[in-house]
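> next one to model:
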Amino acid sequence: MREKIIGFYLACINNERGKIHSLFRSLFFILSRFYYLAIKIRWLIYKLGVIPKTRIPCAVISVGNITWGGTGKTPAVIMIAKLLKEMGKRVTVLSRGYGRRKEKDKKNKISIVSNGKRLILSSREAGDEPYLLSKNLPDVSIIVGKNRINNGKYAIERFATEVVVLDDGFQYWSLNRDIDIVTIDCLDPYGNGYLIPRGSLREPVSHLSRADIFLLTRANLVSRDDLHRIISDLERLNPHSTILESVHRPKYLQGSFSGEKKNLDFIKDRRVVAFSSIGNPYSFEKTLEGLGAKIVKIFQFPDHHDYQRNDLREIEAACRTDLEKGEVIAVTTEKDGVRLERIISPEADRVFWEIWILKVELEIVRGKEEWQRKIESYI
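Got it, this is the predicted structure:
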């Protein structure tokens, strides 16, 4: 049912024809105007100091976006935290923990996903993104919870934190920050141009004037003309910002059952079943094609999809013969790998002989030196 609702909603905002779609699209547009008004009033309240922003006694770096969906925030947080650790800083990542198991009194609960030495919570308890952060940042403490002001103060007391990285923090206006970094997906920089719920914009595009740094992600997947247009737009909106270009650099493939690592040549010229439940599945599929994979079937699940074994059986049923012969391999993303862990454990009956997870890292390809100077100047 949830998937059908999401599918219908996406069809509406993506301008699919039909009277019902058109009716709901009009309704969503009206609601988006009320949303715009609420955002403007809320921002004015903070701007005028009616509700003061809280400053905590450590540096705060916010990483966020202006649209919902996958813009590369998680790999950006990983990259930033690693840089700060290389600089010798004690770092804590604060995340809201979207999609984690609901708990009573969740609003003020402080949940430690990792203390910088070991993982404490499961992916269900932490949320898939904080759990993924913890696996990639084993020496960084990760805390989830709605009240990130209290969580930041707790991190300072418990871990002597020197720098807080605020995951998905662009709209968290109550906490003062030293640097506001906004990730912009070059494949879909502003969604369809409409605010929620008519579109995917979480704030008006004009609010990008608050950003200190724009981190353009997937810059290699668009033409230079399109990239220059995005840069020109951002320079017009925010002439004092720093604009960086980055790519999602594939590193290797890892078997979800065996843990075996394969270099990227393993996928070249192979027939692939690609499945994912991320904000921008198109970028994942395009990356596979760039590695020389021959995609024969694509399965796209809603973002943050809670995988069940029936999902894997559905994929297997569509490609059973080829999978049995080993002529097709199944590939998914690292974030999906986190959500699949509990249903592809060695104790569970296998649907696939192996599921390969594509490991990628964010890499700045233009503006790297300026980026490091900017970070160092605030820390």
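
> only C-alpha atoms from now on, for both contacts and neighbour counts.
Noted.

> please identify which helix or strand holds Val296.
For Val296, the host element (DSSP states H and E) is strand 294-300.

> those strands in the stretch 101-250 of the chain, which residues are they?
Ranges of strands within the stretch 101-250 of the chain are 111-115, 141-144, 163-167, 179-185, 213-217, 242-255, based on DSSP state E, counting those that start in this stretch.

> this one next, for a side-by-side:
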Amino acid sequence: MEIWLQQQWRGISVWHLLLIPLSWCFALIVALRRYAYRLGLLKSYRLSVPVIVVGNLTVGGAGKTPAVVWLVQRLREQGFYPGVISRGYGRDSGQVLPVMADSQAASVGDEPLLLARRAACPVWVGAQRAATGAALLAAHPECDVLISDDGLQHYALQRDVEIVVVDGERQFGNGCLLPAGPLREPVRRLRDADLVLYNGLCNGAAHPGAYTMRLQGDQFINLQQSQQCRSASDFIGVPLMAVAGIGNPERFFSHLRSLGLVFESRAFADHHAFVVDDLAFESTGVVLMTEKDAVKCAAFAQSNWWYLPVQAEIEGDFLGQLLNQLRSRCG
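Below is the predicted model:
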């Protein structure tokens, strides 16, 4: 259903027009809610350290997780001790929990688990961002900056810097708000963001002053034996099945094609809870997947399953602008 909706939201049809009145109602609710926070009618909370929010305007993935990993690594290089908080979409509770490298994705969410394994910093999950951040800081008083993953619309937590990540290919779909389109907030919301980051080349006019992020990776890691690595060239001419349960599966498939690989593909909904039968294909070829999906499949992995870690590269002086924003807002 989610994949079908993402496809439908790229254009306008009769059923979109029928949903436009609901989108107007949604837009009104979104605007009133935001103004209520601005006026203090709804309570917001400020934590004891600066907060960087990384989010997007649309439903579905835009590439926030690689951006958060990049931010953590760069901030650590600058002498900061960052922590990450997240809702943990797809998990089975809203409880505030620390995320460990050996946590279960069903309990903490797939993206937080990936972050805990890649970012080398404290990661906590919880339904309420402010309470989650307070719990992380109580457990890790050495942290001097927090990154809120996918927290753009969570105005109950005050923020010092906002980073909006945009899928360069899909951008904002048909430009409509939910349910007629994919937008959580109007596109003009970008004007209030401190930094805008396009994941991949922009398919159309980019927001003025925006930066571009590219995802790099050509080394695959075996799900059963993490010390086993293979380059993309090792899989050329091998029967392959590529699977992806992310916000934009086609981005992963396109990446594989750019590596010269030929494969069958199977797309699943974002945060899909994989089970063995999902990957029981008739062919006995190699299965390739994203790192985000691998954290959910490791418990029942086969010897011919491999995942592709990716690293973000951000052009220009994005880090310098971020540090300037932090210094100007936080002293």
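
> work out the TM-score between the chains.
The pair, once superposed, lands on a TM-score of 0.90 when counted by TM-score structural alignment, normalised by the length of the second structure; 327 aligned residues with a CA RMSD of 2.3 Å.

> output the strands of the stretch 101-250 of the first structure in a markdown table; the columns should cover mean neighbour count and distance to Cys58 of the first structure.
What follows is these, written out as a markdown table (neighbours: other CA atoms under 10 Å; distance: least, CA to CA, whole Å):
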| stretch | mean neighbour count | distance to Cys58 of the first structure |
| --- | --- | --- |
| strand 111-115 | 22 | 18 |
| strand 141-144 | 26 | 15 |
| strand 163-167 | 25 | 6 |
| strand 179-185 | 25 | 12 |
| strand 213-217 | 25 | 20 |
| strand 242-255 | 19 | 23 |
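
> relative to Lys153 of the first structure, which of those strands is closest?
strand 163-167 (9.9 Å; CA to CA).

> Glu315 of the second structure -> the first structure?
Under the alignment by TM-score structural alignment, Glu315 of the second structure pairs with Val365 in the first structure.

> so its match is in which element?
Assigned by DSSP H and E, Val365 of the first structure falls within strand 355-366.

> and the contacts of that strand?
Residues outside strand 355-366 of the first structure that contact it (CA atoms under 8 Å, 6 or more residues apart in numbering) are 75-76, 79, 244-257, 329-334, 337.

> and the longest helix belonging to the first structure, what other elements does it pack with?
Counting residues, the longest helix found in the first structure (DSSP state H) is helix 19-47. Contacts defined by 3 or more CA pairs under 8 Å, 6 or more residues apart in numbering; DSSP states H and E place helix 19-47 of the first structure against helix 2-13.

> for the helix it packs on, which positions count as buried?
By neighbour count on 16 or more other CA atoms under 10 Å, the buried set for helix 2-13 of the first structure is Phe8, Tyr9, Leu10, Cys12, Ile13.

> got it, and stretch 321-340 of the first structure?
Buried residues in stretch 321-340 of the first structure (16+ other CA under 10 Å): 323, 328-340.

> how about Pro75 of the first structure, nearest residue that isn't a chain neighbour?
Leu362 (5.6 Å; CA to CA, 6 or more residues apart in numbering).

> one more: Ala211 of the first structure?
Counting by CA to CA, 6+ apart, Ala211 of the first structure lies nearest to Asp180, which is 5.1 Å off, once chain neighbours are set aside.

> next up, the contacts around the counterpart of that neighbour in the second structure.
Counting by TM-score structural alignment, Asp180 of the first structure corresponds to Glu162 in the second structure. Glu162 of the second structure makes contact with Ile52, Val53, Val54, Gly55, Leu152, Ala193, Asp194, Leu195, according to CA under 8 Å, 6+ apart.

> then Gly64 of the first structure?
Neighbouring residues of Gly64 of the first structure by CA under 8 Å, 6+ apart: Lys73, Asp167, Asp168, Gly169, Phe170, Gln171, Asp180, Ile181, Val182, Thr183.

> okay but the fifth one is in contact with Thr67, surely?
The reference is to Phe170 of the first structure. No - if you go by CA atoms under 8 Å, Phe170 of the first structure and Thr67 don't touch, sitting 10.5 Å apart.

> tell me which of the two has more neighbours.
Using other CA atoms under 10 Å as the criterion, Phe170 of the first structure and Thr67 rank with Thr67 on top: 26 against 23.

> that one maps to what in the second structure?
Aligning on TM-score structural alignment places Thr67 of the first structure opposite Thr58 in the second structure.

> could you measure from its match over to Val187 of the second structure?
In this view, Thr58 of the second structure and Val187 of the second structure are 9 Å apart by CA to CA, to the nearest Å.

> who's in contact with the counterpart of Gly247 of the second structure in the first structure?
Here Gly247 of the second structure is matched to Gly279 in the first structure, going by TM-score structural alignment. For Gly279 of the first structure, the contact set (CA under 8 Å, 6+ apart) comprises Trp68, Gly69, Gly70, Thr71, Pro302, Asp303.

> can you give me the helices in the stretch 151-300 of the second structure?
For the stretch 151-300 of the second structure, the helices defined by DSSP state H, counting those that start in this stretch cover 249-258, 291-297.

> what lies in contact with the longest one?
Residues lying outside helix 249-258 of the second structure but in contact with it, judged by CA under 8 Å, 6+ apart, are Ala242, Ala244, Val262, Ser265, Ala267, Phe268, Thr290.

> can you say which of those are buried?
The buried subset of the contacts of helix 249-258 of the second structure (16+ other CA under 10 Å) comprises Ala242, Ala244, Val262, Ser265, Ala267, Phe268, Thr290.

> the first one reaches Asp293, doesn't it?
No - contact status for Ala242 of the second structure versus Asp293: not in contact, 11.3 Å apart, counting by CA under 8 Å.

> residues contacting Ala294 of the second structure?
Neighbour list for Ala294 of the second structure: Leu223, Tyr307 [criterion: CA under 8 Å, 6+ apart].

> how close does it get to Leu137 of the second structure?
Separation of Ala294 of the second structure from Leu137 of the second structure (CA to CA): 29 Å.

> try Val275 of the second structure
To Leu137 of the second structure, Val275 of the second structure is 35 Å away according to CA to CA.
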